[in-house]
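>>> Could you look at this predicted model? Sequence included:
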Amino acid sequence: MNWILNVVPPKIRSFLKKETPENLWVKCPESGQLVHHRDLESNLFVVPGSEYHMRMNAVARLASMFDDGRWDEVSGSEVLLDPLKFRDEKRYVDKLRDARTKTGLQDAVKVGAGRMDGRPVTVAVQDFDFIGGSLGMAAGEAVVAGLEHAVANATPFILFAASGGARMQEGMFSLMQMPRTTVAVRRLKAARLPYLVVLTNPTTGGVTASYAMLGDVHIAEPGALIGFAGPRVIEQTVREKLPEGFQRSEYLQQHGMVDMVVHRRDMKATLSRLCGLLMNDVVAEAEDHPGLPLATAAE
């Protein structure tokens, strides 16, 4: 065995140990290209060359949307941790604890309020790394709290959706978040405030069947999988070969389900321009926001 393990005391050993990130290099799922994690992070988690959009965690997403990366968290009411005392291969409370340790989040949705190009906005982000971005009571409460904050402060509400669907460990309590969030969206629209939805990879299940498809404008990131059931399930059900690119952003834009597909580097400028148009603000010159021409936004 290594002499350090046998001779050096544990405290000194821990001091000598060099910490190395586990994900120092990230492999692009599309091209196989290896990218240093710092380069990937500085490029908004988009792989240079292939332009493949990797998943972006909630905190990084919020920081990229707000001016100077500064925002205040909007918290919802506390909910029951494990209403059904659910257990499969492990207890649900243990799974929640592991997800919180892994992501640093309390649940799958994080909501922030701040300024985007000087304009007050409220932004909610679903983090797929937290149990697949699944919709449970805490996630639903966070979305509702964000919508209520937008109404109370007269701001646009922007949602970044990423989910595998409802959280089965919470059963009917999870399913009830679909009508709850839908009612909250109706209240936002009754207040005549914009609701913009950004569909990221993947957005499926009960989230797609509720608040993710109720936006005034639906934007998708390139290559995102969007739908209710996945393509493999649909193929097995209908027993037919699906069209190439079925349920991907570009296919859905061509067939009218998505309004526009926007690269992540242009996302903030696009959302800012849309908020300005829908809030009847004075719009800045087009060259200041090259991500979205005026003609495109007006259409």
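Alright, I've got the coordinates.
>>> hey, let's count contacts and neighbours off CA atoms from now on
Noted.
>>> And the strands in the stretch 101-250 of the chain?
For the stretch 101-250 of the chain, applying DSSP state E, counting those that start in this stretch gives strands covering 109-116, 119-126, 157-163, 195-203, 217-220.
>>> May I see those strands organised as a markdown table, with mean neighbour count and distance to Leu44 added?
Shown next, in a markdown table, are the strands of the stretch 101-250 of the chain (neighbours: other Cα atoms under 10 Å; distance: least, Cα to Cα, whole Å):
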| stretch | mean neighbour count | distance to Leu44 |
| --- | --- | --- |
| strand 109-116 | 24 | 17 |
| strand 119-126 | 25 | 15 |
| strand 157-163 | 26 | 15 |
| strand 195-203 | 25 | 14 |
| strand 217-220 | 22 | 16 |
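>>> Format those strands as TSV; extra columns: distance to His37.
Shown next, in TSV, are these (distance: least, Cα to Cα, whole Å):
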stretch	distance to His37
strand 109-116	23
strand 119-126	22
strand 157-163	22
strand 195-203	20
strand 217-220	24
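>>> And stretch 148-164, how far out from the chain middle?
Remark: stretch 148-164 is offset 12 Å from the chain centroid, using Cα atoms, centre = their mean, to the nearest Å.
>>> One more: stretch 221-235?
That offset, for stretch 221-235, works out to 16 Å (Cα atoms, centre = their mean).
>>> first vs last residue of it, how far apart are they?
This stretch, stretch 221-235, spans 24 Å end to end (Cα to Cα, to the nearest Å).
>>> And stretch 186-196, by the same measure?
When the termini of stretch 186-196 are compared using Cα to Cα, they are 13 Å apart.
>>> Name the residues of it that are buried.
Leu188, Lys189, Leu193, Pro194, Tyr195, Leu196 (16 or more other Cα atoms under 10 Å).
>>> now what about that stretch, what contacts it?
Contacts with stretch 186-196, where a contact means Cα atoms under 8 Å, 6 or more residues apart in numbering, come from 147-148, 150-151, 154-159, 185, 215-219, 271, 275, 278-279.
>>> what angle sits between the longest helix seen in the chain and strand 109-116?
The residue-count maximum for a helix in the chain (DSSP state H) belongs to helix 137-153. Angle, helix 137-153 to strand 109-116, by axes from the mean of the first three to the mean of the last three Cα atoms, to 10 degrees: 20 degrees.
>>> Might you report the residue contacts of the nearest residue in space to Gly165 that is not next to it in sequence?
Spatial nearest neighbour of Gly165, chain neighbours left out: Gly205 (3.9 Å); criterion: Cα to Cα, 6 or more residues apart in numbering. By Cα under 8 Å, 6+ apart, the contact set of Gly205 is Ser163, Gly164, Gly165, Ala166, Gly227, Phe228, Ala229.
>>> one more structure, for comparison:
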Amino acid sequence: MSNWLTDYVRPKIRALVSRNPDLPDDLWRQCTSCERMIFHRDFEQAQRVCPHCGHHMRVDPSFRFETLFDADSWQRIELPKVAADPLKFRDQKKYADRLKEAQTKTTRQDALEAAHGKIDGMPAVIAVMNFAFMGGSMGTAVGEAFLAAAKLAVLQEAAFIVFTSSGGARMQEGALSLMQMARTTVAVEMVKDKRLPYIVVLTDPTTGGVTASFAMLGDVQIAEPGAMIGFAGARVIEQTIREKLPEGFQRAEYLRDHGIVDMVVHRFDLRPTLVRILDLLLRKRRELKAEPAAEPVVPATVGEAPTLELVKASEQPVE
């Protein structure tokens, strides 16, 4: 039987409680630090920094490329492929299955991506670690990708900028993962041998084998506010030394105050800071390339050059 309750009130109530299919699922984001809600437009305008507490939330490589490179000046580097499961490792599930899950979740092949382009007109290669891919762990794929990016920086005479975010070595690859510490260190030395800038931006978290290798070799060490940076975990250190660690230990600001990193830079100021650093480090190289080749300087002489006989005569003792 039709009446005003069924024909008018009930549809209104259903419209209120049912989700609009045209509305996106991620209209609101929750800060992982203060747990307050942020409207998605405000979240993006703030470059994924919480407007309430200033917490810098983790971002993917695409965000770094889009916010740092000049518009329409960059493109991704095709990275070399490696053996997917060299040790046929299995714990609670196969390593190959874990890789596939991470690749499906992130739509990326592994934990490091790289791109080349211009930053304020200056050439740069940027490599970014993705913590969402198996905790940014470093395996053979990360080592190969890092080496490829470093070689391209040398080839293009570009600055090499690396964003670290990692839990350390990838245990499923055993000693092969540990070998990447040496390989990435060699790649850094290739860049430095060509007198090209190597800049590291430490983001939350940077730990383990990454900290023990290429993360701490930068010509300039930058960190994002509040980033956790260290080798072993604070609890392990406390248990080892049997002492209480100081407040803020292994945070970016603590490391800056103790000389481990050069500066802590807010995400809003990161691109201008990189532009200033690159201008300082690349200016002389650009000036030398822009100057025409100087002609060889011929020393001025008065009269004719002395002959061999005159030189010998002048060497004789005077009686």
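On my side now, so go ahead. In this text, all values refer to a predicted model and were calculated from it rather than measured experimentally.
>>> TM-score for these two?
After superposition, the two chains reach a TM-score of 0.86 (TM-score structural alignment, normalised by the length of structure 1), with 268 aligned residues with a Cα RMSD of 1.8 Å.
>>> I'd like to know how far the residue mapped onto the residue nearest to Gly165 of structure 1 from structure 2 sits from Thr107 of structure 2.
Matched to structure 2 by TM-score structural alignment, Gly205 of structure 1 sits across from Gly208. For Gly208 of structure 2, the distance to Thr107 of structure 2 equals 25 Å [Cα to Cα].
>>> now Phe131 of structure 2
Plainly put, Phe131 of structure 2 is 13 Å away from Thr107 of structure 2 if you go by Cα to Cα.
>>> When these two are compared, which one has more neighbours?
Higher neighbour count among Phe131 of structure 2 and Thr107: Phe131, with 23 against 11, using other Cα atoms under 10 Å.
>>> The more buried one -> structure 1?
Using TM-score structural alignment, the equivalent of Phe131 of structure 2 in structure 1 is Phe128.
>>> swap in Leu112 of structure 2?
Using TM-score structural alignment, Leu112 of structure 2 lines up with Val109 in structure 1.
>>> so how far is Val47 of structure 1 from the closest residue to that match other than its chain neighbours?
Of all residues not flanking Val109 of structure 1 in the chain, Gln126 sits nearest, at 4.4 Å (Cα to Cα, 6+ apart). Using Cα to Cα, we find Gln126 of structure 1 at a distance of 21 Å from Val47 of structure 1.
>>> ditto for Gly76 of structure 1
Distance from Gly76 of structure 1 to Val47 of structure 1, by Cα to Cα: 34 Å.
>>> can I assume the match of Leu112 of structure 2 is in contact with Val125?
Yes - using Cα atoms under 8 Å, Val109 of structure 1 is in contact with Val125, at 5.5 Å.
>>> intersection of neighbour lists for these two?
Common contact partners of Val109 of structure 1 and Val125 (Cα under 8 Å, 6+ apart): Ala58.
>>> tell me the contacts of the aligned partner of Met267 of structure 1 in structure 2?
With TM-score structural alignment as the criterion, Met267 of structure 1 lines up with Leu270 in structure 2. For Leu270 of structure 2, no contacting residues are found, by Cα under 8 Å, 6+ apart.
>>> Please identify which helix or strand holds Leu270 of structure 2.
Using DSSP states H and E, the element containing Leu270 of structure 2 is helix 270-290.
>>> And the next helix or strand past that helix?
Downstream of helix 270-290 of structure 2 (by DSSP H and E), the next one is helix 308-314.
>>> Just give me how far that next one sits from the chain centre.
Worked out by Cα atoms, centre = their mean, helix 308-314 of structure 2 lies 67 Å from the chain centre.
>>> so where in structure 1 does that helix end up aligned?
Going by TM-score structural alignment, helix 308-314 of structure 2 lines up with nothing in structure 1.
>>> Which elements pack onto that helix?
Helices and strands touching helix 308-314 of structure 2, by 3 or more Cα pairs under 8 Å, 6 or more residues apart in numbering; DSSP states H and E: there are none.
>>> got the contact list for stretch 14-30 of structure 1?
Contacts to stretch 14-30 of structure 1, defined as Cα under 8 Å, 6+ apart, come from residues Gln33, Leu34, Val35, His36, His37, Val47, Ser50, Tyr52.
>>> one more time with 7 Å, if that's ok
Gln33, Leu34, Val35, His36, His37, Val47, Tyr52 (Cα atoms under 7 Å, 6 or more residues apart in numbering).
>>> So which of the residues you listed are in strands?
Leu34, Val35, His36 (DSSP state E).
>>> Just to check, the match of Leu112 of structure 2 is in contact with Phe128?
No - look at Val109 of structure 1 against Phe128 with Cα atoms under 7 Å: they stay out of range, at 9.2 Å.
>>> Please pick the buried ones from the ones in strands among the contacts of stretch 14-30 of structure 1.
Val35.
>>> Please produce CSV containing the ones in strands among the contacts of stretch 14-30 of structure 1, extended by distance to Ala60 of structure 1.
Listed next are those as CSV, based on distance: Cα to Cα, whole Å:
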residue, distance to Ala60 of structure 1
Leu34, 21
Val35, 18
His36, 17
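>>> Ser272 of structure 1: neighbour count?
As a burial measure, Ser272 of structure 1 scores 22 neighbours (other Cα under 10 Å).
>>> ok, now Ala234 of structure 2?
Residues lying near Ala234 of structure 2 (other Cα under 10 Å) number 14.
>>> gap between the equivalent of it over in structure 1 and His255 of structure 1?
Per TM-score structural alignment, the equivalent position to Ala234 of structure 2 in structure 1 is Pro231. Here the criterion is Cα to Cα. By it, Pro231 of structure 1 lies 16 Å from His255 of structure 1.
>>> What separation is there between the corresponding residue of structure 1 for Phe249 of structure 2 and Tyr195 of structure 1?
Matched by TM-score structural alignment, Phe249 of structure 2 corresponds to Phe246 in structure 1. Separation of Phe246 of structure 1 from Tyr195 of structure 1 (Cα to Cα) stands at 26 Å.
>>> Please enumerate the helices of the stretch 1-150 of structure 2.
For the stretch 1-150 of structure 2, the helices defined by DSSP state H, counting those that start in this stretch cover 4, 10-17, 40-45, 61-68, 95-106, 140-156.
>>> is it possible to export the ones you listed to a markdown table including distance to Arg29 of structure 2 and mean neighbour count?
Below are the helices of the stretch 1-150 of structure 2 laid out as a markdown table (distance: least, Cα to Cα, whole Å; neighbours: other Cα atoms under 10 Å):
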| stretch | distance to Arg29 of structure 2 | mean neighbour count |
| --- | --- | --- |
| helix 4 | 39 | 8 |
| helix 10-17 | 21 | 10 |
| helix 40-45 | 6 | 14 |
| helix 61-68 | 17 | 16 |
| helix 95-106 | 19 | 15 |
| helix 140-156 | 30 | 21 |
